[in-house]
Each structure stands twice: as structure tokens, then as C-alpha cells.
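the following block contains a protein sequence and its predicted model.
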Amino acid sequence: MAYYIEDLQPGLIAEYRKTLTEADIVLFAGISGDNNPMHIDEEYASATRFGGRIVHGMLSASLISTVIGTRLPGPGAIYMGQNLKFLKPVKIGDTVTARVTVSEVLPDKQRARLLTECWVKDEKVIDGDALVWVPRRPA
């Protein structure tokens, strides 16, 4: 469902949930060029403070974009800015829930401020906020 700027109100929430797999890590590394051994080399990563490989932070954060572009506000919405804080690592096999909450609507500028979070079980792993442009309802 797509929301137009006229439909938005503070407190609206939408989510997207995905289990991040080995294939996701390999594909993201290939697409992004981020071959940091923290993500792709178990021997290297096992000697770090994380004790093993972790998911690319931006891969987990990209699930927020899925919510914004497909659910809330949905198709037609355009990112204008995103702030992120990576709070905890995500491990391969974790199920990440990306949650977007409308915090403010700026109808004159066709913009909305959103709270953006990612969760694994009951632990917040990413915290942030975004500004998006939202289309008006067609006349």
C-alpha cells in the first residue's frame, strides 16, 4: 500500500522482516564491493571481539529502505536523508525486523520525518531517523 502525504500521521508504523543468510552476505559483498574480512572470512573474524563473521551494517540498514520504498510511505517516496547508529552486530542467520514510524509530517514541503530501527528479537541493533519526500494524492 502506498501512502500519500495527505494520509500520513505521526504514529503510523510499518515493518519488514528478513533472515539474513550466507547468500545475502556474499551477494551484498559482490554488489557493494565491501569485502571486509569481518563479513567474509571466518578465520579472520573469529579472532576479533565479535568471535565470528558479522553482517554488513549497511545490509541490515537496507531493510529500512525496503520499508520506506514498499510499505511506509511506500512507492513514490524518495529518501532525502538518513542517520544511523549501529548498536549491536547482526550475525549470519539472524532475523532482522526493520521498523519505520512516522514522527512528523511536513505537508507543505511534502516531507515526513521517520524513526528508523532494526531489531533482532528484542534487541535494537540499529537506531536512526530519516527524512523522505512523499508524493501528493493525484488530483
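That came in fine, so what should we check first?

alpha carbons only for contacts and neighbour counts from here, please
Fine.

quick one: the helices in the chain?
22-32, 37-40, 42-46, 57-70 (DSSP state H).

and Arg137, how many residues sit next to it?
10 (other CA atoms under 10 Å).

contact partners for the residue nearest to Ile25 when sequence neighbours are not counted?
Of all residues not flanking Ile25 in the chain, Val55 sits nearest, at 6.6 Å (CA to CA, 6 or more residues apart in numbering). Contacts for Val55 (CA atoms under 8 Å, 6 or more residues apart in numbering) come out as Leu20, Ile25, His39, Pro89, Val90, Lys91, Ile92.

does the fourth one really touch Glu123, like I thought?
Think Pro89. No - judged on CA atoms under 8 Å, Pro89 makes no contact with Glu123 at a distance of 10.5 Å.

looking at these two, which is more packed in?
Using other CA under 10 Å, the more surrounded residue of Pro89 and Glu123 is Pro89, with 16 against 11.

and the residue nearest the centre of the chain, how far from Gln82?
By CA atoms, centre = their mean, the chain has its centre lying nearest to Ile64, at 2.3 Å. Distance, Ile64 to Gln82, by CA to CA, to the nearest Å: 10 Å.

okay, one more to line up with it:
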Amino acid sequence: MASIFYEDYEIGQTRETLGRTITETDIVIHAGQTGDFYPHHMDAKWSADQEFGQRIAHGTLVFSVGVGLTAGEINPAAFSYGYDRLRFIRPVFIGDTIHARVSIKEKRDHRKHIDSGVVVELCEVFNQKDEVVLACEHLLLVKRREAS
């Protein structure tokens, strides 16, 4: 496993993931894990009369799967520092296939960890129509090759 250091990240660099279809089972399991049994996700009859006309996946499910799709490579010089500006832009329905695109948006120093920098990744999740359904910024704390 090769380390990718702060200096190696380039603004504008992108990567895309493969797709994953969201199933009814995903929604049921997520409801059980989180306790979110709102009818928007669980009640087909009730949802039929609502704005989207059908059940929708939990935003937190879409976030979890979308971010999980991006976790294909392990970088021992970095770890997740958090997420900012999370937005649920469009609903995801049972049977939708989502994929993610990650773009390096920004790099900045960290005030306390001088041996590391913060890399900000724009993470966008798309449905099968290539519409953005979720967007957020993923912050990575990444070791520098040499402390400044």
C-alpha cells in the first residue's frame, strides 16, 4: 500500500466509481439500523399520495452508500477528518443506481497539525440519469512528506 502525501494531491483531480442499485432491502435494513421508520421510506401506500409518488431512500443511506463507493483505495498517510456542506439534492428511489464522482477542490494548512494538511474533496453522487442526488465536501487530514 503506497502512501499518497499532501503534496501529491492536485486540485481538479477526479475519480469516478462504479454504480450500485438501491434496493428495498437496503432501505429496510437502514431503517432498522437507524430507527428511522418514517412513512416516506417504509409506507408505499402513504408515499403514493405524496410529492414523489413513491417511497424514497433515506438521505443518510444515500450518503453512506455514496461515500462507501469512493472508499476503494486505502491511503495510510490520510484519514477522514469529517464532512461539510452535505446536501440531499434529489430523491433516490428503490431501483435507482447511484455512482459517485470525487474531485479535489481545495488544499490548506491545518492550524494544529503542522505535519499534515487538509485536502477537501467534492463528493457528488449521481443517479442513473446522471442527475446529482447528493453533494458534500469530504475533508481528509493528510500527512506531508516533510513537516513545514
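That came in fine, so what should we check first? Note that the coordinates shown come from a computational prediction; the quantities given were computed from them, not determined experimentally.

number of nearby residues for the equivalent of Gly72 of the second structure over in the first structure?
In the first structure, Gly72 of the second structure lines up with Thr70, judged by TM-score structural alignment. By other CA under 10 Å, 17 other residues sit near Thr70 of the first structure.

Thr70 of the first structure contacts Ala2, correct?
Yes - the pair Thr70 of the first structure / Ala2 is scored as a contact, 7.3 Å apart, by CA under 8 Å.

re the thing from before, which residues touch the residue nearest to the centre of the first structure?
So Ile64 of the first structure contacts Tyr16, Ala98, Arg99, Val100, Thr116, Glu117, Cys118 (CA under 8 Å, 6+ apart).

the aligned partner of the third one in the second structure and Gly68 of the second structure, how far apart?
Under the alignment by TM-score structural alignment, Arg99 of the first structure pairs with Arg101 in the second structure. To Gly68 of the second structure, Arg101 of the second structure is 12 Å away according to CA to CA.

mind putting the helices of the first structure into JSON lines with distance to Leu131 of the first structure?
What follows is the helices of the first structure, written out as JSON lines (distance: least, CA to CA, whole Å):
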{"stretch": "helix 22-32", "distance to Leu131 of the first structure": "24"}
{"stretch": "helix 37-40", "distance to Leu131 of the first structure": "29"}
{"stretch": "helix 42-46", "distance to Leu131 of the first structure": "35"}
{"stretch": "helix 57-70", "distance to Leu131 of the first structure": "10"}
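
ok, the match of Gly72 of the second structure - contacts?
Met1, Ala2.

rerun that using 10 Å as the cut-off
Met1, Ala2, Tyr3, Ala14, Tyr16, Gly76, Ala77 (CA atoms under 10 Å, 6 or more residues apart in numbering).

for the contacts of Val55 of the first structure, which one is nearest Leu59 of the first structure?
Relative to Leu59 of the first structure, the closest of the contacts of Val55 of the first structure is Ile25; by CA to CA it sits at 8.0 Å.

what does Arg20 of the second structure align to in the first structure?
By TM-score structural alignment, Arg20 of the second structure lines up with Lys18.

look up how far Pro37 of the first structure lies from that match.
As judged by CA to CA, Lys18 of the first structure and Pro37 of the first structure stand 23 Å apart.

same question for Arg53 of the first structure.
Taking CA to CA, one finds Arg53 of the first structure at 8 Å from Pro37 of the first structure.

who has more neighbours out of these two?
Arg53 (23 against 13).

would you agree the more buried one is in contact with Ala45?
Yes - Arg53 of the first structure lies in contact with Ala45 (CA atoms under 10 Å); the separation is 5.1 Å.

anything in contact with each of those two?
Contacts common to Arg53 of the first structure and Ala45, judged by CA under 10 Å, 6+ apart, are Pro37, Met38, His39.

nearest to Gln9 of the first structure, of those?
His39 (38.4 Å).
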